[in-house]
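Asks: Need a 3D model of the following:
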Amino acid sequence: MAVIDTCDGQRVFSFLSVEWAVIADVDCDSEKYRFLGGTRFTVEAVKRILRPRIYTGYIDYLPYDVTDDTVQRNQITSDTTTAQLHHHLLPLSEPISVDPATSKWRRIEGPFSYVLITSKSALSQDTVSTPQSTLADGYLTLQFIRIRGSTRLNLAKTLLSLSDGKHFEYDFVEWMPVRAFRIVPAATDGNLMIDGEKVPYGPLQGEVLPSIGRCMGKQPRVD
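Replies: Sure thing, here's the model as predicted:
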């Protein structure tokens, strides 16, 4: 689970993903083809590969640190408010220092063609976005493609490999585990999605909330 701040002042919870660039374009703009079922994503993906959109801006992120002592602090009581459910986020109006001498935060400069932040291994039954993730790893996985080399070819390889998670094998797909992040688009129009729902376009930030939820399921049957 993650807590997300959007540019219009909302604070929401995310259990799945934050999407920016082509992955958000495909998810959002394929809605008009909903009558096609799951094929709508393929149709929109082909369009976006042929006419890729460039997203300028930057991403600030806080690298995951197994020694971070905030990991076990997310215990909810009757007095807990949503404003208290974070440890590393500043107000969106305040800049984040990325000076290595004074801050643990780091910055990735765009432009980007693909940005996906996930807390689970799969986005759907046929999309393995982050194969190494588990339900209790305590971090978000930030993955992205910068505009380098053949954008169309790189996007085609990535989107085709999402069915089995093999896109992580490509050297142009960069990824890292993070505790918190901030996306700052340079443009004023584009698509940003949280758990498959479009949100206002602008700066957006989030932080993983380890130990805040409990997942219950049936143990596998052993014959």
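Asks: can we go C-alpha only for contacts and neighbour counts from here?
Replies: Noted.
Asks: Which strands or helices does the strand ranked longest in the chain pack on?
Replies: In the chain, taking DSSP state E as the definition, the longest strand is strand 174-185. Judged by 3 or more C-alpha pairs under 8 Å, 6 or more residues apart in numbering; DSSP states H and E, strand 174-185 is in contact with strand 57-63, strand 140-146, strand 204-208.
Asks: Past the one helix or strand residue 107 maps to, which element shows up next along the chain?
Replies: Residue 107 is located in strand 106-109, with elements delineated by DSSP states H and E. Remark: after strand 106-109, the chain's next helix or strand is strand 112-118, criterion DSSP H and E.
Asks: can you state the direction angle for that following strand and strand 174-185?
Replies: Per axes from the mean of the first three to the mean of the last three C-alpha atoms, to 10 degrees, the angle that strand 112-118 makes with strand 174-185 is 110 degrees.
Asks: Name the residues of strand 112-118 that are buried.
Replies: 112, 113, 114, 115, 116, 117, 118 (16 or more other C-alpha atoms under 10 Å).
Asks: Please provide the structure for the following sequence as well, for comparison with the first:
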Amino acid sequence: MAVVTVDHAPVNALPVRGWFALADAVRAAGRDPAVRCVVLTAEGRGFSAGVDVKELRDDPGHDALIGVNHGCAEAFAAVYDCAVPVVAAVQGFCLGGGIGLVGNADAVVASDDATFGLPELDRGALGAATHLARLVPQHLMRALYYTGRTVTAAELHAHGSVWRVVPRAELPAAALELAREIAGKDGTLLRLAKAAINGIDPVDVRRSYRFEQGFTFEAGLSGVAARVRAGFGERGVRGPQGAQGEEGTA
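Replies: Modelled structure (predicted):
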């Protein structure tokens, strides 16, 4: 078993390099023949606030946009394609790119204060509807996407996409308990099972997410994304649990 931890203060809003580093860490864990399950967790108040919107806003060209789109695609794919099952342990806010990670995980354990959502339209971006659709039914996904609202861990548990909801203090132990149960199976069979389950997935999550990203590029090139981001963090926009200024897109 291996634990991969996201730790980028203050709200785990990752810059371009952070997404690639996360992808590398998950892939390395999956390649280790001694590992039978990976736990993806995070330090701090929340699991993930998505990408660093300030990095996008402050880039006069499109390098940051291109970089973060590739970085997110790499990180999401690393979780999905990991050779062994991935258990996501989610506390606090899980927004934007965080949904991409969690939606591609094999199982999700969450704290009772966890909330999940895509504030993309408020951040001048699009994306990760592919992954939100793996967590909630289709019409709920659309309503959440258009409004930017969030759902709770308890609601996702009711939909069957969260395995277990526990008090925050119990989250690490609960995630490790599930991971140990999974890791108790034969390692070769686990890897075959992961490949088989991915092979029968009704949606190609890599292709569908890249399709979504094409519209993110269009929003960026047309200027609408810059117009929305121009006031981000300066109009009193508050982030998750009062954090300001960095959270938000996939």
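Asks: Could you get me the TM-score between them?
Replies: Comparison of the two superposed chains (TM-score structural alignment, normalised by the length of structure 1) gives a TM-score of 0.24, and 101 aligned residues with a C-alpha RMSD of 6.3 Å.
Asks: want to throw the helices and strands packed on strand 174-185 of structure 1 into JSON lines with mean neighbour count and distance to residue 153 of structure 1?
Replies: JSON lines is the format used below for these (neighbours: other C-alpha atoms under 10 Å; distance: least, C-alpha to C-alpha, whole Å):
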{"stretch": "strand 57-63", "mean neighbour count": "20", "distance to residue 153 of structure 1": "22"}
{"stretch": "strand 140-146", "mean neighbour count": "23", "distance to residue 153 of structure 1": "12"}
{"stretch": "strand 204-208", "mean neighbour count": "25", "distance to residue 153 of structure 1": "29"}
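Asks: would TSV of those with distance to residue 180 of structure 1 be doable?
Replies: Below are those laid out as TSV (distance: least, C-alpha to C-alpha, whole Å):
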stretch	distance to residue 180 of structure 1
strand 57-63	5
strand 140-146	8
strand 204-208	4
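Asks: now the helices for structure 2?
Replies: 16-31, 53-57, 63-81, 97-103, 129-132, 138-147, 153-159, 171-183, 187-199, 205-222, 224-229 (DSSP state H).
Asks: and those, which is most packed in?
Replies: helix 97-103 (a mean of 29; mean count of other C-alpha atoms under 10 Å).
Asks: name the helices or strands packed onto that helix?
Replies: Partner elements for helix 97-103 of structure 2 (3+ C-alpha pairs under 8 Å, 6+ apart): helix 63-81, helix 129-132.
Asks: For residue 159 of structure 1, which of the helices and strands packed on strand 174-185 of structure 1 is the nearest?
Replies: Between residue 159 of structure 1 and these, the tightest spacing by C-alpha to C-alpha is seen for strand 140-146, at 11.7 Å.
Asks: of all the helices of structure 2, which lies closest to residue 115 of structure 2?
Replies: helix 153-159 (5.9 Å).
Asks: Report all helices and strands that that closest one contacts.
Replies: strand 164-166.
Asks: how about a cut-off of 6 Å?
Replies: With contacts defined as 3 or more C-alpha pairs under 6 Å, 6 or more residues apart in numbering; DSSP states H and E, helix 153-159 of structure 2 has no helix or strand neighbours.
Asks: Identify the residue nearest residue 205 of structure 1 in space, chain neighbours excluded?
Replies: residue 182 (4.0 Å; C-alpha to C-alpha, 6 or more residues apart in numbering).
Asks: wait, doesn't that neighbour sit right on residue 62?
Replies: No. With contact defined as C-alpha atoms under 6 Å, residue 182 of structure 1 and residue 62 do not form a contacting pair (9.1 Å).
Asks: Format the helices of structure 2 as TSV; extra columns: distance to residue 165 of structure 2.
Replies: Compiled in TSV, the helices of structure 2 are given as follows (distance: least, C-alpha to C-alpha, whole Å):
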stretch	distance to residue 165 of structure 2
helix 16-31	24
helix 53-57	30
helix 63-81	21
helix 97-103	15
helix 129-132	18
helix 138-147	20
helix 153-159	7
helix 171-183	8
helix 187-199	24
helix 205-222	26
helix 224-229	34
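Asks: picking that back up, for residue 95 of structure 2, find the nearest of the helices and strands packed on helix 97-103 of structure 2.
Replies: Distance to residue 95 of structure 2, taken as C-alpha to C-alpha, is lowest for helix 129-132 among those, at 10.2 Å.
Asks: To residue 87 of structure 2, which of the helices of structure 2 lies closest?
Replies: Smallest distance to residue 87 of structure 2 across the helices of structure 2 (C-alpha to C-alpha): 6.6 Å, for helix 171-183.
Asks: okay, the angle between that closest one and helix 187-199?
Replies: Using the same axes, to 10 degrees: helix 171-183 of structure 2 against helix 187-199 is 100 degrees.
Asks: sorry, back to before: please list all residues in contact with the residue nearest to residue 205 of structure 1.
Replies: Counting by C-alpha atoms under 6 Å, 6 or more residues apart in numbering, residue 182 of structure 1 touches 59, 60, 204, 205.
Asks: Can you tell me which of the residues you listed is nearest residue 174 of structure 1?
Replies: The closest of those, once distances to residue 174 of structure 1 are taken by C-alpha to C-alpha, is residue 59, at 12.8 Å.
Asks: So the closest one versus residue 48 of structure 1, what's the distance?
Replies: 22 Å (C-alpha to C-alpha, to the nearest Å).
Asks: same deal with residue 207 of structure 1?
Replies: 29 Å.
Asks: Then residue 27 of structure 1?
Replies: Distance from residue 27 of structure 1 to residue 48 of structure 1, by C-alpha to C-alpha: 11 Å.
Asks: what do you get for residue 175 of structure 1?
Replies: For residue 175 of structure 1, the distance to residue 48 of structure 1 equals 22 Å [C-alpha to C-alpha].
Asks: Make CSV from the contacts of residue 182 of structure 1 and add distance to residue 160 of structure 1 to it.
Replies: As requested, the contacts of residue 182 of structure 1 are exported to CSV (distance: C-alpha to C-alpha, whole Å):
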residue, distance to residue 160 of structure 1
59, 25
60, 28
204, 28
205, 28
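Asks: of all the helices and strands packed on strand 174-185 of structure 1, which lies closest to residue 14 of structure 1?
Replies: Here strand 204-208 is closest among those (C-alpha to C-alpha), at 9.0 Å.
Asks: Residue 49 of structure 1: neighbour count?
Replies: The number of residues packed near residue 49 of structure 1 is 18, by other C-alpha atoms under 10 Å.
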